[in-house]
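Participant: Got a predicted model here, sequence first, then my questions.
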Amino acid sequence: MTIMRIGVDLAKNVFDVHGVDEHEKPALRKTIKRADLLPFFVHLPPCIVAMESCGSAHYWARELIKLGHTVKLIAPQFVAPYRKGNKNDQNDAQAICEAASRPDMRFVAIKDEEQQAILAMHRIRALLVSERTALVNQIRGLLMEFGEVLPLGREKLRMLLPELLEDAENGLPHLLRTLIHRQYRRLCDLDSEIAQYERDITIQVQQDEDAKRLMEIEGVGPLTASALLASVGDIGQFKNARQFTAWLGLVPRQWSSGGKNRLGRITKRGDVYLRTLLVHGARAVMRFVEKKSDRKSLWVKAVKERRGFNKAAVALAAKHARIIWSILSNGTAYRVMPAR
């Protein structure tokens, strides 16, 4: 009996595996401790190993590939329909094994260590940015309780806060001045940390030719180029530009039936971070389209007049996603098309 395919339900310390033979009959049901997982696969002949694309999945995928196995990662939402009975680890492993056998199943590309390290840098920076935003809001809220209302915006707060703390006539208690001063120093530290991560990302993309080509697109800077390349890996996994745009969640949701096509808002599937970077980049570009007369700018202005600023920004982000796919797939440079 030869095991053809194995589904592995990943966990922290205990893993459940479910295997089938060449006749799709169950041939293996086992619970394995973390330390015994790789030795278990060492003694197995090469086969297909399927796992959910979750925490530590890319690490285990790389390790199993080294042992000669073919690894397939599946998004968790595509595994759930194949689960039989109640949710438990063994049923999850069986569902993963079953889902991997579907000929039309979409698999997640396996990331290498460098890709994951770059994405770790983005995640840390994003956490610092969210912490900075919360800190700014807290400072404004605390001061508002004492009748001091600062204008919106982080830069304005950083400019006005030292003057406010030094003003002895505003009636702020000494304890509050001490607390706000500590928060202000923390804000300055966060700004320095975030700036350092952004410098590191900029240095990294300057050494990548694909990233340089992507940054020629308006609205695509070092952060977007770095995050895209680290997340996508092999662009060949997408057959066309629409697949790539759908992977980013920038295509309309469908409610079609009876031959009638009904399109709604964007699906918002996929990586929220990548989609946010693309949309924010598009919003920045739209501030200057009124002064331009190239083909894309004229198209954006027409969409803006028909559908409004926000929908035009999302449409421009989707167009940028298609341009990115074309550049990475064909190895070409970005060209600004003149108006017809």
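Facilitator: Received it, and whenever you're ready, just let me know what you need. Just so it is clear, the model here is predicted, and its values are computed rather than measured.
Participant: From here on, just use CA atoms for contacts and neighbour counts.
Facilitator: OK.
Participant: all helices for the chain, in order.
Facilitator: Here the chain has its helices, by DSSP state H, at 34-42, 57-66, 76-79, 89-99, 113-144, 154-166, 174-205, 209-214, 222-232, 241-247, 272-286, 295-307, 309-330.
Participant: how about those in JSON lines, adding distance to R106 and mean neighbour count?
Facilitator: What follows is the helices of the chain, written out as JSON lines (distance: least, C-alpha to C-alpha, whole Å; neighbours: other C-alpha atoms under 10 Å):
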{"stretch": "helix 34-42", "distance to R106": "24", "mean neighbour count": "13"}
{"stretch": "helix 57-66", "distance to R106": "16", "mean neighbour count": "17"}
{"stretch": "helix 76-79", "distance to R106": "8", "mean neighbour count": "15"}
{"stretch": "helix 89-99", "distance to R106": "10", "mean neighbour count": "24"}
{"stretch": "helix 113-144", "distance to R106": "21", "mean neighbour count": "15"}
{"stretch": "helix 154-166", "distance to R106": "42", "mean neighbour count": "13"}
{"stretch": "helix 174-205", "distance to R106": "29", "mean neighbour count": "15"}
{"stretch": "helix 209-214", "distance to R106": "25", "mean neighbour count": "19"}
{"stretch": "helix 222-232", "distance to R106": "14", "mean neighbour count": "21"}
{"stretch": "helix 241-247", "distance to R106": "11", "mean neighbour count": "19"}
{"stretch": "helix 272-286", "distance to R106": "19", "mean neighbour count": "19"}
{"stretch": "helix 295-307", "distance to R106": "32", "mean neighbour count": "16"}
{"stretch": "helix 309-330", "distance to R106": "18", "mean neighbour count": "20"}
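Participant: Check it against this one:
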Amino acid sequence: MYNMLTGVDLAKKEIQVCVAKSNKIVRNMPMTPTAFSNWLATQKPMTVVFEACATSNYWYQCAREYGHDARLISAKLVSNIRQNQKTDKNDAEAVLQASQLSNVNFISGKSKEQQELQSLVRMHQLSVKHKVAYGNQLCSLLLEFNIKLSPTDAGLNSAIQSILEDAENGFSAIFREALHTAWHQYLKSIELVKHYEKSVARASRASEACKNLMKIEGVGPTNAVNLYIALGCCELGVFKKARDAAACIGLTPIQHSSGGKVRLGSIGKNIRNSSLRANLVAGAMSAVNQAVKRDSRTKKDEWIKGLVERRGKRCAAVALANKTVRTAFSLLRNGTDYKAELLSA
């Protein structure tokens, strides 16, 4: 059915399309986005491989709507495969060649719902960065005048209000006006963070998959959305098993195996999506703290307590985050509901 293979190099104004049939390139030509969309609509079902980049998810969805087998491939892999100089023609041909490698790992494409959820999370993350930056700048500038204050919102508010109300502290009217403007900008950033938090919470409650994921210990709205985005597209077999998903997120020990000897090291520091792992571990740490304070209700509570006694809270939090990813993978893959296994009476 998919006897034609097409490699696509995407750009804003021009799209390079390289078509191969029976391992022979029959076309490698540029198209406008409109012409490429019309071309996809008129072609018989084929395998279309896009280099993962901006707009790749849009074209991934478009190709699937027209009945094609659409896939995304790593831009780094394409760069390593590309021969000769970097041109659109060579890039499209490299996409085609990289997709034919044995055991190539394709990137999971996102649905429109997942793209919307991801956008909400990114907006929230950026608003948090802006809030922290505004607060740090205010604290640092005031410290230059030997004004020491607490970095909390209440401490910052108390110090700035005191400065603005004290007419005898020697500050000029221009500086007071600028400080007042900066303070209101900081307050607006706080309101923006709260607004995006509510938006993420509403969106997660509106998604059945996210609602189910939030039943897992240590998974709130943000972690539910992140897990759904990272693991929600399983139809192409991006992750064959749950351990692969946990390893991709960076929650399994790094292997240093050679000569038939398996050596497992520590959890790696350098991973692609550090914010996802950080959020999962933070949520797991919250669940660990709650589990050690109360009587065990489930078998997972007993497992957490035993792990805390043997290895400490930090190790237990990472282990719980690992288990959370594996559980989420199983729920999304099998379409089942999460139910914690209660202790027998």
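Facilitator: Ah, there it is. As the structure is a computational prediction, the values presented were derived from the model and not from experiment.
Participant: Can you check which of the helices of the first structure gets nearest to A27 of the first structure?
Facilitator: Relative to A27 of the first structure, the nearest member of those by C-alpha to C-alpha is helix 89-99, separated by 11.3 Å.
Participant: Not counting its own residues, what contacts the closest one?
Facilitator: 5-9, 15-20, 29, 50-52, 74, 78-80, 82-85, 105 (C-alpha atoms under 8 Å, 6 or more residues apart in numbering).
Participant: and if you look at stretch 74-84 of the second structure?
Facilitator: Under the criterion C-alpha under 8 Å, 6+ apart, external residues in contact with stretch 74-84 of the second structure comprise E51, A52, C53, N90, D91, E93, A94, V95, Q97, A98, F106, I107.
Participant: Now distance to G258 of the first structure too, for the helices of the first structure, in a markdown table please.
Facilitator: Supplementary listing: the helices of the first structure in a markdown table, determined by distance: least, C-alpha to C-alpha, whole Å:
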| stretch | distance to G258 of the first structure |
| --- | --- |
| helix 34-42 | 49 |
| helix 57-66 | 41 |
| helix 76-79 | 26 |
| helix 89-99 | 29 |
| helix 113-144 | 43 |
| helix 154-166 | 52 |
| helix 174-205 | 48 |
| helix 209-214 | 41 |
| helix 222-232 | 36 |
| helix 241-247 | 23 |
| helix 272-286 | 32 |
| helix 295-307 | 27 |
| helix 309-330 | 27 |
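Participant: I'd like to know which of these is closest to K25 of the first structure.
Facilitator: helix 89-99 (10.9 Å).
Participant: Compare that closest one with the second structure and give me the mean distance after superposition.
Facilitator: Its aligned residues in the second structure lie a mean 1.8 Å from helix 89-99 of the first structure after superposition (mean C-alpha distance after the TM-score superposition for the first structure).
Participant: what distance separates that helix from the centre of its chain?
Facilitator: Helix 89-99 of the first structure has its average C-alpha position 26 Å from the chain's average C-alpha position, going by C-alpha atoms, centre = their mean, to the nearest Å.
Participant: cool, stretch 144-155 of the first structure as well?
Facilitator: On C-alpha atoms, centre = their mean, the centre of stretch 144-155 of the first structure falls 33 Å from that of its chain.
Participant: what comes into contact with that stretch?
Facilitator: Residues outside stretch 144-155 of the first structure that contact it (C-alpha under 8 Å, 6+ apart): V136, R140, L143, K156, L157, L160, L172.
Participant: Report the contact partners of the third one.
Facilitator: Residues counted as contacts of L143 of the first structure (C-alpha under 8 Å, 6+ apart) are V149.
Participant: got it, and the first one?
Facilitator: V136 of the first structure makes contact with R154, L157, L187, according to C-alpha under 8 Å, 6+ apart.
Participant: K66 of the first structure: which of the residues you listed is nearest?
Facilitator: Distance to K66 of the first structure, by C-alpha to C-alpha, is smallest for L187 among those, at 45.1 Å.
Participant: Please verify my assumption that that closest one contacts R132.
Facilitator: Yes. Between L187 of the first structure and R132 there is a contact at 6.4 Å, judged by C-alpha atoms under 8 Å.
Participant: which among the contacts of helix 89-99 of the first structure end up buried?
Facilitator: Among the contacts of helix 89-99 of the first structure, those buried by neighbour count (16 or more other C-alpha atoms under 10 Å) are 5-9, 15-20, 29, 50-52, 74, 78-79, 83.
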